[in-house]
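S.K.: only geometry, no sequence info:
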């Protein structure tokens, strides 16, 4: 079994990538875990502290090879509002329930939860089922090695 010794940020430019792991939002935040790539490569991740793996990033193995990281498609709700003020109020209600959310200009994405859908529709939101990678905001106490977080918005594609 191979061992990951480092994680590389999105669009790191290194090669070759010998296999790829596709991970959901909550699976990309890890410290110790056995991962299995699409081609069957087993990789043990055992970092000193918890890391968040970037979409289009990679795990560097102890032999110098790379395993690419891809964000999985996930069933989500896309929440749209009447205007910016309404979207802010909806974001407050979502945050008040400690629900992970991806905040974008004009929409909010959350994992599907019928109770939250009913609440949001009751508040006047338009809620649609979508499937795409999920990049929720991390909490105020989350530590990440990439500074201001703008890389997440720029490196999703």
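M.R.: Received it, and whenever you're ready, just let me know what you need. What you see is a predicted model; the values in this text were computed from it and never measured.

S.K.: Going by C-alpha atoms from here, please, whenever you check contacts or count neighbours.
M.R.: Noted.

S.K.: give the contact list for the residue lying closest to residue 132 once chain neighbours are set aside.
M.R.: Leaving out its chain neighbours, the residue that sits closest to residue 132 by C-alpha to C-alpha, 6 or more residues apart in numbering is residue 73, at 4.4 Å. Residues in contact with residue 73 (C-alpha atoms under 8 Å, 6 or more residues apart in numbering) are 24, 131-134.

S.K.: Second structure for comparison follows:
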């Protein structure tokens, strides 16, 4: 089976609609959400080719296939992250500036700044006394590195 379009996201469906379908999952590393062409296996061992026509990236919960009985969706493996919880605007500005200078991709979720684990960033957070935790957490989107130079 070749998937060329994403049907919807699992969050768009009513609970009753999902309960009457058998759900298979394709587990991806968050970095693989950026790949438009890839071969994957579901948790039931079914092989699927993904060749997206649009430039849209995959996100957790994307439905790749659905019929009356079955549904195949994308799920994401946990990432080793730092969940940063600045206590003030000054702390947020300080850490955002420091991480921006390193061109480190970040995501924001429920008052937290999420970055992939890096021992140097952890040392910086300790030094600046900015509250954080190290966690294994599923993120909905890939951490996107943006190319840039100070040329």
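M.R.: Perfect, thanks for sending it. Note that the structure is predicted; figures quoted are calculated from it, not measured.

S.K.: The first structure: strands as residue ranges?
M.R.: Under the criterion DSSP state E, the first structure contains strands at 2-8, 17-23, 29-36, 42-52, 58-61, 66-71, 74-80, 102-104, 107-111, 126-132.

S.K.: Any chance of TSV for those strands, columns distance to residue 87 of the first structure and mean neighbour count?
M.R.: Compiled in TSV, those are given as follows (distance: least, C-alpha to C-alpha, whole Å; neighbours: other C-alpha atoms under 10 Å):
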stretch	distance to residue 87 of the first structure	mean neighbour count
strand 2-8	34	18
strand 17-23	29	18
strand 29-36	27	14
strand 42-52	27	16
strand 58-61	34	23
strand 66-71	26	24
strand 74-80	7	20
strand 102-104	10	14
strand 107-111	7	21
strand 126-132	10	15
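
S.K.: Which one of those strands lies nearest to residue 141 of the first structure?
M.R.: Set against residue 141 of the first structure and scored by C-alpha to C-alpha, the strands of the first structure come closest in strand 42-52, at 12.4 Å.

S.K.: before we move on, the earlier item: looking at the contacts of residue 73 of the first structure, which two lie furthest apart in space?
M.R.: For the contacts of residue 73 of the first structure, with distances taken as C-alpha to C-alpha, the pair at the greatest spread is 24 and 131 (11.8 Å).
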